[in-house]
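Chemist: Next input, structure requested:
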Amino acid sequence: MKIFNSIQEFSTPRQTIVTLGTFDGVHKGHKSILEKLKNSSKETGCQSVVLTFFPHPRMVLQQADGLKLLNTMDEKAHLLELFGIDNLIIHPFSKEFSRLTAEEFVKDVLVGRLNTKKIIIGYDHRFGRNRTADINDLIRYGAEYGFEVEQISALEVEEVSVSSTKIRNALNEGLISKANRYLGYPYFITGQVTTGKQLGRTIGFPTANIKLTEDYKLVPAHGVYAASAQINGTTVLGMMNIGTRPTVDGTTETIEVHFFDFNQDIYGAQLRINLHHRLRFEQKFSGVDALKQQLELDREASKQYFKETGL
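Modeler: Okay, the predicted model is just below:
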């Protein structure tokens, strides 16, 4: 998959099949669109194009500074590539770009730059300045400028009944299993292993401290989760704690992973940690001994979960 950092970077003599949107989470609700895009591309011999935006439009137009996203752009690109998409355009979203009229967007972007043969889009998609144009306008422009519009029907959308907002809400409540059902894959966090205070080593639970790659990435509710990661080509199982470590008077949020039966030096490594199941919320214990006892129970519960699920 080729990645372009703006619409202006993209150029092709071949016609394209296009879809556009934020695709945050690349979840089950997006699957139908992406599969239609891939299949239509194969049938017509055209290149497939996903046009997405960064920052998220809500961050720009609604000043949603606190908005957390399900994917970093690198994570989103990884997920889209799994669908066999030919081209991903990540266009910088700005107030200036948002002021393009619907016809300017169609004429200059879809036709002039992307060489669109067909656009595949949700029935409720709105676009153009102040989002005043809808699917009927797009169909009318398609007839005028010579491209086809295939819409994802309300029935198809309602059958899936999944949205990025629903997934964010589930994660904020720590409902990782619910979020994973919506996503169609385990929610994951990407970050670098950094040196921590190494308190875990003193009680037999050494951890890898994870520093997030991007600060806009949504971190699930505080608690302990069964987790896994691919390290040097091998799946390693473990458990992750997200929280402030109140038992040892911690005050700042940390993300720590204890891997089972693992003793490799991974400081500085970039890891993608999958979260599979929430074991419990974070709590303050009477002391380090009580914390250690609970961690032993958590480890057994994690191993039992992995055994039952075949991971």
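
Chemist: use CA for all of it now, contacts and neighbours both
Modeler: OK.

Chemist: next one: the helix or strand that contains T19 to chain centre, how far?
Modeler: Assigned by DSSP states H and E, T19 belongs to strand 16-20. Offset of strand 16-20 from its chain centre (CA atoms, centre = their mean, to the nearest Å): 20 Å.

Chemist: ok, residues contacting stretch 241-260?
Modeler: With contact meaning CA atoms under 8 Å, 6 or more residues apart in numbering, stretch 241-260 is reached by 205-211, 220-225, 227-228, 236-240, 282-288, 291.

Chemist: Also stretch 87-97?
Modeler: 1-7, 10, 47-57, 60-61, 77.

Chemist: Which of the residues you listed fall in strands?
Modeler: K2, I3, F4, Q47, S48, V49, V50, L51, T52, F53, F54 (DSSP state E).

Chemist: Which single one of the residues you listed is nearest to T16?
Modeler: Lowest distance from T16 to the ones in strands among the contacts of stretch 87-97 (CA to CA) belongs to Q47, with 4.7 Å.

Chemist: who touches the closest residue to that closest one other than its chain neighbours in this structure?
Modeler: Using CA to CA, 6 or more residues apart in numbering and skipping residues adjacent in sequence, the residue nearest Q47 is T16, 4.7 Å away. With contact set as CA under 8 Å, 6+ apart, T16 has these partners: S41, C46, Q47, S48, V49, L114, N115, T116, K117, K118.

Chemist: Could you list the buried residues of the helix ranked longest in the chain?
Modeler: Ranked by residue count and defined by DSSP state H, the top helix of the chain is helix 288-309. The neighbour-count check on helix 288-309 (16 or more other CA atoms under 10 Å) flags L291, K292, L295, D298, R299, S302, K303, Y305, F306 as buried.

Chemist: can you check stretch 60-77 too?
Modeler: K68, L69, L70, N71, T72, M73, E75, K76, A77.

Chemist: for stretch 118-134, same thing?
Modeler: For stretch 118-134, a neighbour-count test (16+ other CA under 10 Å) marks 118-123, 125-129, 133-134 as buried.

Chemist: Sequence B follows; please return its structure for comparison with A:
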Amino acid sequence: MKIFNAIQEFSSPNGTIVTLGTFDGVHKGHKSLLDKLIGSGKELGYETVVLTFFPHPRMVLQPDADVKLLNTMAEKAALLEDFGVNNLIIHPFSHEFSRLTAEDFVKDILVKRLNARKIIIGHDHRFGRNRTATTQDLVRMGQELGFEVEQISAMAVDDVAVSSTKIRNALFEGDLVTANNYLGYPYYITGTVTTGKQLGRTIGYPTANINVPESYKLIPAQGVYAVSSVINGITVYGMMNIGTRPTVNGTNQTIEVNFFNFDADIYGAELKISLHHRLRSEQKFEGLDALKAQLAKDKDDSLKYFEQQQ
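Modeler: Below is the predicted model of the structure:
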């Protein structure tokens, strides 16, 4: 898959089939739309294009909203590539871009720049300045300018909207079962291993501190999770704590992973941590001995969970 960081970077002499949206999570609700995109592209011989925007429009138009997203842009790109999309355009969203009229967006971007021959869009999609244009307007413009419009059913659009909201709410509440069910894959975070206070090492549970640089990435509810990561081509299992470490009077939230049967130096490595099962909420223990006893149980519960999944 080719990635373009602005619409102006892209060109296609042979025509394209295009869909656009935020695609946050690239979850089950997006599948029908992406399947149509890929299928139509193969049938008609057009390159497939997903047009998305960053920052997220709400980040620009509602700067105080503290928007949290299911994917970083790198994570979203990887998921779309797995679907088989040919081209991903990540166009910078700005106040200036938001004032582009629907007619100019269609003529200058979809037709002239992207060479769109077919557009797949939700039945209630609105676009252009102040979101005044509808899919009916797009169909009319397509008839005038020579491109086809395929509208996704109301049910499919609702699946996308409802799923995204439910996934975010579920993760905020620590309901990983619901979130992963709607996603169709284990929710994951991507971050760099940094040096922590190394307290875990002193009690027999060394941890990798995970730094997630993107402040907009949704971090699930505080607690302990059974997780996995692929490190140097090998799947490694472990348990992860998201929280403030109240037993040792911590104040800042950290993300720490204890990998089982693993002792390699991974400081500075970028890891993808998949969250499979939430074990418990974070809690304060009377001392390090009590914490150590609970960690032994957490490890046992994690191993039992993974054994049951095999």
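
Chemist: re earlier: how much does the longest helix of structure 1 stray from structure 2?
Modeler: After superposition onto structure 2, helix 288-309 of structure 1 lies on average 0.7 Å away from the residues it aligns with, using mean CA distance after the TM-score superposition for structure 1.

Chemist: Would you mind giving the residues in structure 2 matched to that helix?
Modeler: Aligned by TM-score structural alignment, helix 288-309 of structure 1 falls on residues 288-309 of structure 2.

Chemist: So which residues of the stretch 101-250 of structure 1 form helices?
Modeler: Per DSSP state H, counting those that start in this stretch, the stretch 101-250 of structure 1 carries helices over the ranges 102-104, 135-145, 154-160, 164-172, 176-183, 199-202.

Chemist: And for the residue most central in space within structure 2, nearest residue in space, chain neighbours not counted?
Modeler: In structure 2, the residue lying closest to the centroid (CA atoms, centre = their mean) is N71, at 2.1 Å. Nearest non-adjacent residue to N71 of structure 2, counting by CA to CA, 6+ apart: G25, 5.7 Å away.

Chemist: Could you do L100 of structure 2 as well?
Modeler: R129 (5.5 Å).

Chemist: picking that back up, the residue nearest to Q47 of structure 1 matches what in structure 2?
Modeler: Match for T16 of structure 1 (TM-score structural alignment): T16.

Chemist: For V49 of structure 2, see how far away its match is.
Modeler: 7 Å (CA to CA, to the nearest Å).

Chemist: And P92 of structure 2, by the same measure?
Modeler: 16 Å.

Chemist: Now for the nearest residue in space to T235 of structure 2 that is not next to it in sequence, how many residues are close by?
Modeler: The shortest distance from T235 of structure 2 to any non-neighbouring residue, by CA to CA, 6+ apart, is to S229 (5.6 Å). Residues near S229 of structure 2, counting by other CA atoms under 10 Å, number 19.

Chemist: Aligned counterpart of S229 of structure 2 in structure 1, please.
Modeler: Match for S229 of structure 2 (TM-score structural alignment): A229.

Chemist: any idea how far that match is from R140 of structure 1?
Modeler: Separation of A229 of structure 1 from R140 of structure 1 (CA to CA): 48 Å.

Chemist: Look up the closest residue to I3 of structure 2, ignoring the ones flanking it.
Modeler: Per CA to CA, 6+ apart, closest to I3 of structure 2 is L88, 4.8 Å.

Chemist: Which element, helix or strand, includes that neighbour?
Modeler: Going by DSSP H and E, L88 of structure 2 is in strand 87-92.

Chemist: Mean per-residue distance, that strand versus structure 1.
Modeler: Mean for strand 87-92 of structure 2 is 0.2 Å (mean CA distance after the TM-score superposition for structure 1).

Chemist: what about that strand, distance to the chain center?
Modeler: The answer for strand 87-92 of structure 2 is 15 Å, by CA atoms, centre = their mean.

Chemist: how about D175 of structure 2, what does it touch?
Modeler: Here D175 of structure 2 is in contact with R278 (criterion: CA under 8 Å, 6+ apart).

Chemist: show me what contacts I203 of structure 2?
Modeler: L288, K292.

Chemist: correction: Q310 of structure 2
Modeler: Contacts of Q310 of structure 2 by CA under 8 Å, 6+ apart: none found.

Chemist: if we can go back for a sec, report the buried residues of the strand holding L88 of structure 2.
Modeler: Buried, per 16+ other CA under 10 Å, within strand 87-92 of structure 2: N87, L88, I89, I90, H91.

Chemist: Please apply the same query to stretch 99-111 of structure 1.
Modeler: L100, T101, A102, E103, F105, V106, K107, L110, V111.

Chemist: ok, the third one to S286 of structure 1 distance?
Modeler: This points to A102 of structure 1. 61 Å.

Chemist: same thing with the second one?
Modeler: Distance, T101 of structure 1 to S286 of structure 1, using CA to CA: 62 Å.

Chemist: Kindly report the same for K107 of structure 1.
Modeler: Taken as CA to CA, the span from K107 of structure 1 to S286 of structure 1 is 66 Å.
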